[in-house]
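Q: Coordinates only, no sequence provided:
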């Protein structure tokens, strides 16, 4: 039997597919832009990628990471960031195409699984993986096992409320950590507080300004890091975490995010069992979702 798994990662910008071996190494990686507005257009992209990558070698199973929400019992996906795709039966469709077992996970959980099995989380039993980018997502690995929750959406830490009565969130709630610490919201706050930058400036631009010592940019990252620290401490108190691995575009800011985040944790993580939580940058970059999806399939999770 082949030790390779075919992994898919379905996101709002691109759909990626690869063969993944038992050590989490990717081969035959291919990707295409994500079509919007029609579920069958998305399926055409998925089917083409599956056929192309599968032709490169034999595989034992298929793992699918998808932007959420997902519905694991139903095997469907309804990504908020892919217009026109709601309740799409991806497990059944991929299974019919390949004749193989298909395992579905939310993209945050798959990121956490990838880092747990082959990245910065190796050896940790109780960890949270976070993706801090245009939005904020996450996934939990508890006692070494991926925790899907009731529907497959457990670990959605971006919607932990850290500012009661705060700004409305895209999820329909208010005061979520995403409203303070996502890339666009860091930039929005910085502009509202006097940061001068080009109209197309983004979180990467803001991070570069912070590295240069720009006061408003540094304040923006300290504010966002404080919100992340509050969310991390809250999640850790609920499930007794030992490690939080953070990836995504905003996390690439490096020390201007991680230093104030680690510092702020002391403000919120006051209980003895919370004081030794480690926070680490992700190691796998954009490959984490594929590696994690493959791990779900390989382990039958």
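A: It's in. Everything numeric here is computed off the predicted structure, so don't read it as measured data.

Q: CA only for contacts and neighbour counts going forward, please
A: Fine.

Q: What residues does residue 29 make contact with?
A: Contact analysis of residue 29 by C-alpha atoms under 8 Å, 6 or more residues apart in numbering lists 16, 17, 18, 19, 53.

Q: structure B:
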């Protein structure tokens, strides 16, 4: 049976068709409609139709921001807020005329990196997304662990600083409000009075202002991931998302994490992803 995966991202939606040996048959990327739920459903449906035009024997997996509530069947905890409260699984199945599997983007990322990427040789894998938001997924012996209520791995909404930065989820002090891309840009503005993109900030952080910003980033990164290791003690951590390209996370960042873990021995591998921004779409295909 062929495997079709769809990755619904904030800016792009990608679909991929794999054969039985996980070889790529075809793939396509299009722009994600902004804040328009109906157009998102239509876009995914059209991609599925286009990639499977001459194929009938295929399964479908979809990677989406947020998770499906076991109680309501609706999307919850999504930073693509037009999805919240929508029955995207049911709506897609009605539109496409076929059953689908659906998981959040961090779970799909973790699945792909555990089965095909940087963590293929490890048992318990914690997959980290650090980009516009902060998320995580847990894979145990190549099987996704979603948890009792589909929130396993959501380290981005652990409280890092009590009464800290306000998060879109309604709480204060979430990890996401300190080490996501937008949060880091906001912190630079707070410290300097000037806005720069994250790329611009990282291009020159050797001055005094840059050093303070970097120290704060590493401190928050260290505590956030150390908390995960203390609870989960994974065999490996894989970092994905736009911030995964920051080289010092694997050197100074790793040291900051290790310094804060509750153990006399800390050797958890902290790995850069191998599948890049295609991990989500591969992970979606692997759900079925």
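A: In hand now; what should we look at? In this text the structure is predicted, and so the values were computed from the model without any measurement.

Q: TM value for the aligned chains?
A: Between these two chains, after superposing, the TM-score reads 0.90 (TM-score structural alignment, normalised by the length of the second structure); 288 aligned residues with a C-alpha RMSD of 2.3 Å.

Q: ok so, going back, tell me the one among the contacts of residue 29 of the first structure nearest to residue 205 of the first structure.
A: The closest of the contacts of residue 29 of the first structure to residue 205 of the first structure turns out to be residue 16 (C-alpha to C-alpha; 26.6 Å).

Q: Skip the chain neighbours and tell me the closest residue to the alignment partner in the second structure of that closest one.
A: When the second structure is aligned by TM-score structural alignment, residue 16 of the first structure is paired with residue 14. Nearest residue to residue 14 of the second structure, sequence neighbours excluded (C-alpha to C-alpha, 6 or more residues apart in numbering): residue 29, at 4.2 Å.

Q: any idea which of the contacts of residue 29 of the first structure is the one closest to residue 155 of the first structure?
A: Checking those against residue 155 of the first structure with C-alpha to C-alpha, the nearest one is residue 16 at 22.8 Å.

Q: which of the residues in the strand or helix carrying that closest one are buried?
A: Following DSSP states H and E, the helix or strand that holds residue 16 of the first structure is strand 14-20. Buried residues in strand 14-20 of the first structure, counting neighbours by 16 or more other C-alpha atoms under 10 Å, are found at 15, 16, 17, 18, 19, 20.

Q: In contact with the residue nearest to residue 14 of the second structure, which residues are there?
A: Residue 29 of the second structure makes contacts with 12, 13, 14, 15, as judged by C-alpha under 8 Å, 6+ apart.

Q: Now do the contacts for the second one.
A: Counting by C-alpha under 8 Å, 6+ apart, residue 13 of the second structure makes contact with 6, 7, 29, 30, 31, 32, 44.

Q: Surely the match of residue 16 of the first structure touches residue 7?
A: Yes - using C-alpha atoms under 8 Å, residue 14 of the second structure is in contact with residue 7, at 5.2 Å.

Q: Please enumerate the shared neighbours of those two.
A: Joint contacts of residue 14 of the second structure and residue 7 (C-alpha under 8 Å, 6+ apart) are residue 281.

Q: Which helix or strand lies directly C-terminal to the longest helix anywhere in the first structure?
A: For the first structure, the longest helix by residue count, based on DSSP state H, is helix 215-239. Following helix 215-239 of the first structure in sequence order, the next helix or strand is strand 243-247 (DSSP H and E).

Q: which residues sit against that following strand?
A: With C-alpha under 8 Å, 6+ apart, strand 243-247 of the first structure has contacts from 112, 115, 120-121, 124, 126-132, 232, 277-283, 285.
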